[in-house]
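Novice: I'd like to go over a predicted model; first the sequence, then the structure.
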Amino acid sequence: MFENLDAGGATHKYKAIKKVAGEYTISELCKLFRVSRSGYYAYLKRQQTDRDKPVKELIQAVYKKYDGKYGYRQTQLFLLQDHGVWVNHKKVLRLMQEMRLRSRIRRKYRSHNVLSAGRRIAENVLQREFKADAPNKKWVTDVTQYRVADTWLYLSAIKDLFNNEIVAYHMGVRNDNQLVLRTFQKALEKTKDVTGLIVHSDQGFQYTSHAYHDMLPKVGAQISMSRRGNCYDNASMESFFSHLKTEGLYPYDIRSMDEAQRRIDEYIQFYNQSRPQRKLNKLTPEQFRHQLSA
């Protein structure tokens, strides 16, 4: 079985050892073939590196395309979406570690809720059930802010929990009731029938206003609110704002309000149309919605 043990050089011997490695110990085989165990394991490592080279090149392409913003789990989804290649997440993690590719650190969320007495409060109907079995059954909404030089830009957005799509948003330099009301006007213009819809928010002053509480019941929607000071009750919306800022704003040196608004427009389009999500069976929000009607 082991004739001509010295023929073919070290690489030939390593190949022979690998073929019968399950029948004998590596130490016995290396002694028989007169090669070192360290040399054999170095050969295995080189083989593994060669096999991983095509995947590493794809990972590098994804990392570069998305400006190094993503960790191994989102990179795994982009490999499937952009290149049609499904790689085990543990392997993606290992290869990114070998290549020293790290995602940018996400800034922690800090609550900026403005609470005051005498406002109209609703019970927490949503109860952290951040899933819906059809579109326009559960919306979550909130307002976030982003500083541009000495000015604050405020963004109001509505997210559908069926497919995590941003159904409407509105930006302005004033954080007032009109910012939120205009957002809902846009959403309701696109969605004619919202009877039975649950709309969940925190207890920010815009959502406790009389105008807000008068508007939604008129179209058949039910108001739901987080418990006072509990940001986790609206975690799904906070998650979107976190992605928006760390992926769409923080990586760039934004100097003007126009640029900030453009970046937000571009990111929301990207988020809805091009960013796959594990919770959506590796599809983008739009793909997941279209799948329902297919």
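Specialist: Looks like it arrived, so ask away. Residues are numbered from 1 along each chain as shown.
Novice: all contacts plus neighbour counts: C-alpha atoms, from now on.
Specialist: Noted.
Novice: What distance do you get for residue 148 to residue 31?
Specialist: Using Cα to Cα, to the nearest Å, residue 148 is found at 69 Å from residue 31.
Novice: So between those two, which is more surrounded?
Specialist: The neighbour comparison of residue 148 against residue 31 (other Cα atoms under 10 Å) goes to residue 148, with 16 against 11.
Novice: Okay, the more buried one and residue 265: tell me how far apart.
Specialist: For residue 148, the distance to residue 265 - Cα to Cα - is 16 Å.
Novice: residue ranges of the helices in the protein, please?
Specialist: Counting by DSSP state H, the segments of the chain that form helices are 9-19, 26-33, 37-65, 72-83, 89-98, 177-190, 210-218, 235-243, 257-273, 285-293.
Novice: Next up, a structure to set beside the first:
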Amino acid sequence: MAAYVWTAQGWLYVAAVIDLFSRRVVGWSMSEQMTSQMVTDALIMAIWRRGRPDELLHHSDQGSQYTSEPFQRLMADHGITCSMSRSGNVWDNAAMESFFSSLKTERIKRKTYRTRKHARADVFDYIERFYNPKRRHSTIG
């Protein structure tokens, strides 16, 4: 899944991969364009950070970035099972929707970023200095 962050320079897109067990963002990437490379980079970071368990399921929507050949090849090369939401079903991806909702309401909602660089730094700060190490998650106490 991805979020859109408005800046005075235009949109900044944020892709993330969440470990449902720990609720940590284990992979993320940001770009000026919504591309398959951006979501591929987020998954590569997640694989690098978490290692390669025996069984891994990656769930996403049916966006063209996730159905792209490079992204699908990366999953196949790492033995990752692909799972995609049914068209129009927002509940299939509730954990990601919850993360992006938290990002928007807790950090970017009332901010105006002058540059994409400022937005990148703030999103990084939110993920790595607040969300992962400090934020409490009701599902895991």
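Specialist: Okay, I see it. Nothing here was measured: the structure is a model prediction, and the numbers come from that model.
Novice: Reformat the helices of structure 1 as CSV; add distance to residue 249 of structure 1.
Specialist: Shown next, in CSV, are the helices of structure 1 (distance: least, Cα to Cα, whole Å):
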stretch, distance to residue 249 of structure 1
helix 9-19, 51
helix 26-33, 54
helix 37-65, 16
helix 72-83, 18
helix 89-98, 24
helix 177-190, 20
helix 210-218, 29
helix 235-243, 9
helix 257-273, 7
helix 285-293, 21
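Novice: what's the closest of the ones you listed to residue 159 of structure 1?
Specialist: Residue 159 of structure 1 lies closest to helix 235-243 among the helices of structure 1, at 6.9 Å (Cα to Cα).
Novice: With structure 2 overlaid, report how far the closest one is off on average.
Specialist: Its aligned residues in structure 2 lie a mean 0.6 Å from helix 235-243 of structure 1 after superposition (mean Cα distance after the TM-score superposition for structure 1).
Novice: What is the corresponding segment of structure 2 for that helix?
Specialist: Helix 235-243 of structure 1 corresponds to residues 94-102 of structure 2 when matched by TM-score structural alignment.
Novice: if you line the two up, which stretch of structure 2 does stretch 159-169 of structure 1 fall on?
Specialist: Counting by TM-score structural alignment, stretch 159-169 of structure 1 lines up with residues 18-28 of structure 2.
Novice: Now the matching stretch: buried residues?
Specialist: If you call a residue buried by 16 or more other Cα atoms under 10 Å, then stretch 18-28 of structure 2 has these buried ones: 18, 23, 24, 25, 26, 27, 28.
Novice: Okay, the most centrally placed residue in structure 2 and residue 122 of structure 2: tell me how far apart.
Specialist: Residue closest to the average C-alpha location in structure 2 (Cα atoms, centre = their mean): residue 16, at 1.1 Å. Separation of residue 16 of structure 2 from residue 122 of structure 2 (Cα to Cα) stands at 15 Å.
Novice: which residue packs closest to residue 14 of structure 2, ignoring adjacent ones?
Specialist: Leaving aside its sequence neighbours, residue 14 of structure 2 sits nearest to residue 30 (Cα to Cα, 6 or more residues apart in numbering; 4.5 Å).
Novice: wait, isn't that neighbour in contact with residue 15?
Specialist: Yes. Counting by Cα atoms under 8 Å, residue 15 is a contact partner of residue 30 of structure 2 at 6.3 Å.
Novice: Now list whatever residues contact both of those two.
Specialist: The contact sets of residue 30 of structure 2 and residue 15 overlap at residue 38 (Cα atoms under 8 Å, 6 or more residues apart in numbering).
Novice: gap between the longest strand along structure 2 and the chain center?
Specialist: Using DSSP state E, we find that the single longest strand of structure 2 is strand 10-19. Relative to its parent chain, strand 10-19 of structure 2 has a centroid offset of 5 Å by Cα atoms, centre = their mean, to the nearest Å.
Novice: and what of stretch 193-207 of structure 1?
Specialist: 24 Å.
Novice: Show the end-to-end separation of it, please.
Specialist: One end of stretch 193-207 of structure 1 sits 21 Å from the other (Cα to Cα).
Novice: ok, now stretch 84-98 of structure 2?
Specialist: 17 Å.
Novice: So for that stretch, what gets flagged as buried?
Specialist: Buried, per 16+ other Cα under 10 Å, within stretch 84-98 of structure 2: 92, 96, 97.
Novice: Enumerate every residue touching the first one.
Specialist: What it means is residue 92 of structure 2. Going by Cα under 8 Å, 6+ apart, the list of residues near residue 92 of structure 2 reads 85, 86.
Novice: Give me the contact list for stretch 29-48 of structure 2.
Specialist: 10-17, 26-28, 64-66, 68, 70-71, 74, 116, 120.
Novice: Run a quick neighbour tally on residue 53 of structure 2.
Specialist: For residue 53 of structure 2, using other Cα under 10 Å, the count is 10.
Novice: Map it across to structure 1 for me.
Specialist: Using TM-score structural alignment, residue 53 of structure 2 sits opposite residue 194 in structure 1.
Novice: Also residue 72 of structure 2?
Specialist: In structure 1, residue 72 of structure 2 lines up with residue 213, judged by TM-score structural alignment.
Novice: roughly how far apart are that match and residue 54 of structure 1?
Specialist: 56 Å.
Novice: So between the two, which is more surrounded?
Specialist: More neighbours surround residue 213 than the other of residue 213 of structure 1 and residue 54, with 17 against 11 (other Cα under 10 Å).
Novice: shouldn't that one be in contact with residue 205?
Specialist: No. At 11.5 Å, residue 213 of structure 1 does not count as touching residue 205 under the criterion of Cα under 8 Å.
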